[in-house]
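Asks: The sequence isn't on hand, but the structure is:
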């Protein structure tokens, strides 16, 4: 636990999210956000966006496909 929050719920910057998504362009990620297809984020009053790690993991899990 860090600062009263679970590590699993750390707030990630867009750059940190893109690092985990390997190969996804920043412009693609923001297009996904506009289309409502990206993980939910927290938008600060200054315009910065943070994504909870747990939300990123949930979003990735929801996109898993079963091999056929």
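Replies: Everything's here; your move. Owing to the predicted nature of the structure, the values given are computational and were not obtained by experimental measurement.
Asks: CA only for contacts and neighbour counts going forward, please
Replies: Will do.
Asks: any idea what residue 34 is structurally, helix, strand or coil?
Replies: helix (DSSP: H, G, I helix; E, B strand; the rest coil).
Asks: Based on its surroundings, how many neighbours for it?
Replies: The tally of other residues near residue 34 (other CA atoms under 10 Å) stands at 10.
Asks: and the comparison structure, right after this:
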């Protein structure tokens, strides 16, 4: 006769876990190459902008790679629009 196994209880989510609305979806985070392609600039131009602190805001991942929130890039672009004369 098989041993009786207790019913499995559903696991509770951790209270410190981010909800889906709070955590960025991977496609919302752009790489440096994707940003350079979007802005039609070279990587060296991007690096110059970073050195001058005039590049779009970014997120530094634990592995030290940079990512850009699509919404932050759009705001950055809008802030650099010139009014027509």
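Replies: In hand now; what should we look at? Please read all numbers here as calculations on a predicted model, not as lab measurements.
Asks: Can you show me the strands along the second structure?
Replies: 29-30, 59-60, 66-69 (DSSP state E).
Asks: Just send the ones you listed back as JSON lines, with distance to residue 38 of the second structure and mean neighbour count too.
Replies: Formatted as JSON lines, those follow (distance: least, CA to CA, whole Å; neighbours: other CA atoms under 10 Å):
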{"stretch": "strand 29-30", "distance to residue 38 of the second structure": "10", "mean neighbour count": "20"}
{"stretch": "strand 59-60", "distance to residue 38 of the second structure": "17", "mean neighbour count": "12"}
{"stretch": "strand 66-69", "distance to residue 38 of the second structure": "12", "mean neighbour count": "18"}
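Asks: Same list (those) but as JSON lines, adding distance to residue 51 of the second structure.
Replies: Listed next are the strands of the second structure as JSON lines, based on distance: least, CA to CA, whole Å:
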{"stretch": "strand 29-30", "distance to residue 51 of the second structure": "20"}
{"stretch": "strand 59-60", "distance to residue 51 of the second structure": "15"}
{"stretch": "strand 66-69", "distance to residue 51 of the second structure": "14"}
